[in-house]
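Novice: sharing a model prediction with you, sequence too.
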Amino acid sequence: MDRSLGALTRLAAALAGLVLAAAGAPAAAADDPGPALAGTPVTGTPTEARAPALATGRYLDRLPARGSLHYRLPRTATGSTFHVAVMFVGSGGSVGEGVRVQVGTTPGDQGCGSGGVFRPTVGEPAPVLFTGLTTWTDVEDHPCAVATELYLSVGEPDEDADAGRPMEILVYEEPPLSAYGLDLLPTPEPVPWTAQRPARRPRDVPAGTTPTNAPVVGDGTYALTLRPGRTRVLAVPLDWDQTLQAQLDTRLPAGVPTPEGIAVDVVSPLLGTSERPFTADRPADWRVPGTDGGRLRTGAQSQVVSYANRNSYDASITTEALAGIHYVLVRWTGTGNAAGPDVPATLTLRTTGVPGDGVPSYTPVDGLIGPQPASRLVDGTLQAPVATAPERAPRTDDDPLLSRRTLVAGGGVAALLLVVLLGRARRHSRNHPHAGAARPLSHHERGGRHRG
């Protein structure tokens, strides 16, 4: 739940975020809007003293120059799970940029979760870098699940040029399950890759440059322009028990830099990996040409959105899936030549599955709302469930209350009809003095899992 102060506050925060992003990011070409960040301004502290409290929402701060920045995560309800992500736009051209993020029950501790990003960005003028973590545990009385407050810290970047650059902090507090019992919710099987035929007339939707400004789309084929060193992002809603396939198709001209650096990734609402690995069984229809150019097809297949896949203990499954807006990132990395040619491409998106046995049941808590497919979870789009009135048992003909109501209703209708008819009779008598009195009328009225 985004605890904002209204539309004006959100607009002011967004404008402030864009100003910070523009101040910290390198200049972009006129036809490329450049990466965008946004959020409610916040200032982390170098020590735990007076560290600001972060509720569910999107925040904007700057990476520390030295040491770590500290924040507090006040817990709304025992058993809730915090999902945290940090995203920034790096300075680029580094052999390895990144930061480390951790959460614990005491300041500076990482016992409740940690994450880090470290990626070479040679040839990328403005790499989009992010990492995330979750505090989830299946031990009901674990300190990370019951502590009234947890502590978040963001470490200094590995690349000195990134110090002081704007960073987004995403926080989502997920309600507790109605009961602990992970065996009650099924662990879904990965969905196999299915080759798609791109539409002959792809939709032209301007792609985002970060998850923050990615447009929300549905199934279909979309036109993209691949540019070396740049990131293109589309957003797709996914519900529980659903999965997403993203297929990229293009034809590369001869002489393009490092075509193997073109990659597609699917990440969850809190920027966690949600992808089926294809290292050993790469789909047969995928093709990556050499520098002599030719047809390219690659893609990504997300894991099924399920409670079991929110934070898997299985090392072969890389996923942090929650229902909500997922992001498809198309990147051309490792080029060493950001001035390479623009290449037209298509991205075909396909969702599968419908919500079923894998939908978790959450404990109702004031101030906490479970994940929803059309929400980014951190920007105020979460909506409180609509309360439904309890169903009443159907009445029967021998119900005394029903019989009394029927008699009253029938009597009222009969009286109304009698008044209308008598009025007509009087008017008729006035208009026709010799007409006889109205004959009495007879009237008959029918009464009528986790998983909890």
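Specialist: The structure has been received and is ready for your questions.
Novice: CA atoms for contacts and neighbours, from now on please.
Specialist: OK.
Novice: so Gln303 sits against Glu275, correct?
Specialist: Yes - Gln303 is within contact range of Glu275, at 5.2 Å (criterion: Cα atoms under 8 Å).
Novice: neighbour count winner among those two?
Specialist: Gln303 (30 against 24; other Cα atoms under 10 Å).
Novice: look up how far Thr221 lies from the more buried one.
Specialist: Relative to Thr221, Gln303 is positioned 21 Å away (Cα to Cα, to the nearest Å).
Novice: how about Leu177?
Specialist: From Leu177 to Thr221 the distance is 37 Å (Cα to Cα).
Novice: cool, and Pro188?
Specialist: For Pro188, the distance to Thr221 - Cα to Cα - is 27 Å.
Novice: more neighbours, the two?
Specialist: Using other Cα under 10 Å as the criterion, Pro188 and Thr221 rank with Thr221 on top: 23 against 15.
Novice: need the three-state assignment for the more buried one.
Specialist: What DSSP: H, G, I helix; E, B strand; the rest coil gives for Thr221 is strand.
Novice: for it, give me its contacts.
Specialist: Pro198, Ala199, Arg201, Pro202, Arg203, Thr346, Leu347, Thr348, Leu349 (Cα atoms under 8 Å, 6 or more residues apart in numbering).
Novice: give the contact list for the last one.
Specialist: Neighbour list for Leu349: Gly218, Asp219, Gly220, Thr221, Leu244, Gln245, Ala246, Gln247 [criterion: Cα under 8 Å, 6+ apart].
Novice: let's bring in a second model and compare:
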Amino acid sequence: MTLSESGRSGCGRSGAVPRGPRVAVVAVVLLGLCALLPVPTGTAAAADTRPGSYDFAPGDRAVAGAADTSKAGRLDPGHTYRSSLPRNGRLYYRLRLTAPDTAYVPVTAVPPANATVSSTDGIRVSVRDGDGTPCSFASARFGAGQSPRPVTALAQREAGKALCQGAGTYYLLVERLDTQGSGAAGPTDTGAQAQRWDLEIAPATEPRPARTGPTTAPRAWDSATPEPPAGEPRARSGGAGFASAEPVGQGVWRTALVPGETRFYKVPLDWGRRIHATAELGASPGRGYVGGALTLALHNPARGCVDDAALGYTGVRKSIALEPLPPVEYANRYAAPAGVSSVRFAGEYYLVLHLSEKMAPLFGQGPFDVTLRVGVDGRAHAGPDYTGPTEPADLFTVTAEGRETARTAAAGEPDDTTTRLVAVGGIGLGTALLLALGGWTVAARRAQRRVSAQKPTA
């Protein structure tokens, strides 16, 4: 039963027709007020939960990519943008960068739910300077699940590197990787292969630190696999995008996924803290094998992929785990392994679950039980003193609000939004009910006086 169903059933519990004017008035008032009373819901409850859906950030700006740099649409760090990519398309976007800032440009591609994709399909992104020299490359593919889902690749321009230095105009190039061939979609292309993929682009910048610290990655950290948290799982359905990711902290969480569905969670990590996560797909009737049935991915605050894992499924309960990661440190960026260099700043880290659409033919439409175990350890400490603000603000810090949200999530407490709705709703309902009862009392006394006045005198 959903929260909204529970709220309505609580208002109209009695099936008998009320008798008498008092009961009728009170019942009408209660039914009317319950219909108007907002039912508290979490972020995930408000999110679109259809398979293949994605929650774009509220206020996303529309931007058009171009086939060449001369007409490239402009991107400003600190804002999120929505665009689209044709089959095998190559689109350019333009952005202006200052010399000392490191720029991160994550691109999330969202294919339609009915798209046909292979394991090697996906996107490739790069940032290039005004002469066309690439600063970096990154790609994201759908993987063994062969299931259309949101995939994110991060392009970046790092200050202090040999290439792409100085202020000026840079370009983001987004390319669609498609095994069906090359070239833009033509007039004869039909069906899912001719469909465009939606894009969400979220450029960000990181200023340089005021003091230069170590320029080599930390060498000493515990690389042993941590023991997953134990305990009774608590329900957390998750969000349908980065913008609607549901906060979780240390603990065991439970959700239910249908084939083709993707869920997002966010975990705040301070400097010096580290995360470990496992995901478990419950047993189900059916026979067969699905490669990449469940995918678990971790993304950093700039949405760059830190690590991912996928499991093959035969109907037997099975789990996957992310590789052990070091604590979050600024100097991690100097490490060669991508999984280490990507945990380079504090902020909100994202855990993403996806259940392959290939599950449906062999194991049914579900929903399938998934358990997410999140471990957070390490000693928090102050981070670098940046020379200026990040864009967007506070992207690479854990705010007091973020810490409190994680604490209440881990403790199983309702968040402030839910508490406020309950309080306001309760006060509003109580006040309105008192007014209604007061009005009924006045009306009842007037009616009683009329009846008394009509009685014959002795």
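Specialist: Yes, it's here. In this text, all values refer to a predicted model and were calculated from it rather than measured experimentally.
Novice: could I get the TM-score for this pair?
Specialist: The TM-score (TM-score structural alignment, normalised by the length of structure 1) is 0.63; 331 aligned residues with a Cα RMSD of 3.5 Å.
Novice: the strands in the stretch 301-450 of structure 1, which residues?
Specialist: 318-319, 324-332, 343-352 (DSSP state E, counting those that start in this stretch).
Novice: not counting its neighbours along the chain, what's nearest Tyr289 of structure 2?
Specialist: Excluding the flanking residues, the one nearest Tyr289 of structure 2 by Cα to Cα, 6 or more residues apart in numbering is Thr314, at 4.7 Å.
Novice: what about the one you found, how many neighbours?
Specialist: What Thr314 of structure 2 shows, counting by other Cα under 10 Å, is a neighbour count of 20.
Novice: and Ala382 of structure 2, by the same measure?
Specialist: Neighbour tally, Ala382 of structure 2, other Cα under 10 Å: 10.
Novice: also Ala167 of structure 2?
Specialist: 13.
Novice: that one matches what in structure 1?
Specialist: In structure 1, Ala167 of structure 2 lines up with Ala147, judged by TM-score structural alignment.
Novice: skipping its backbone neighbours, what lies nearest its match in space?
Specialist: Thr105 (6.9 Å).
Novice: what is the equivalent residue in structure 2 for that neighbour?
Specialist: Per TM-score structural alignment, Thr105 of structure 1 is aligned with Asp129.
Novice: in this structure its match contacts Arg157, no?
Specialist: No - using Cα under 8 Å as the test, Asp129 of structure 2 is too far from Arg157 to be in contact (9.2 Å).
Novice: if we go to structure 2, which of the contacts of Thr221 of structure 1 are intact?
Specialist: Contacts conserved in structure 2 for the contacts of Thr221 of structure 1, counting by both residues aligned by TM-score structural alignment, their matches' Cα atoms under 8 Å: Pro198, Ala199, Pro202, Arg203, Thr346, Leu347, Thr348, Leu349.
Novice: using JSON lines, lay out the residues you listed together with distance to Gly44 of structure 1.
Specialist: Shown next, in JSON lines, are these (distance: Cα to Cα, whole Å):
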{"residue": "Pro198", "distance to Gly44 of structure 1": "46"}
{"residue": "Ala199", "distance to Gly44 of structure 1": "48"}
{"residue": "Pro202", "distance to Gly44 of structure 1": "44"}
{"residue": "Arg203", "distance to Gly44 of structure 1": "42"}
{"residue": "Thr346", "distance to Gly44 of structure 1": "41"}
{"residue": "Leu347", "distance to Gly44 of structure 1": "39"}
{"residue": "Thr348", "distance to Gly44 of structure 1": "41"}
{"residue": "Leu349", "distance to Gly44 of structure 1": "39"}
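Novice: which of these are buried?
Specialist: Pro198, Pro202, Thr346, Leu347, Thr348, Leu349 (16 or more other Cα atoms under 10 Å).
Novice: trace the fifth one over to structure 2, please.
Specialist: Mapped onto structure 2 by TM-score structural alignment, Thr348 of structure 1 lines up with Arg373.
Novice: pretty sure that match is touching Val267, no?
Specialist: No - between Arg373 of structure 2 and Val267 there is no contact under Cα under 8 Å: 12.0 Å.
Novice: which parts of stretch 171-181 of structure 1 count as buried, going by neighbours?
Specialist: Those would be Val171, Tyr172, Glu173, Glu174, Pro175, Pro176, Leu177, Ser178, Ala179, Tyr180, for stretch 171-181 of structure 1 by 16+ other Cα under 10 Å.
Novice: what span of structure 1 is the strand or helix carrying Arg450 of structure 2 aligned with?
Specialist: Element membership of Arg450 of structure 2, judged by DSSP states H and E, is helix 416-454. Alignment note (TM-score structural alignment): helix 416-454 of structure 2 is unmatched in structure 1.
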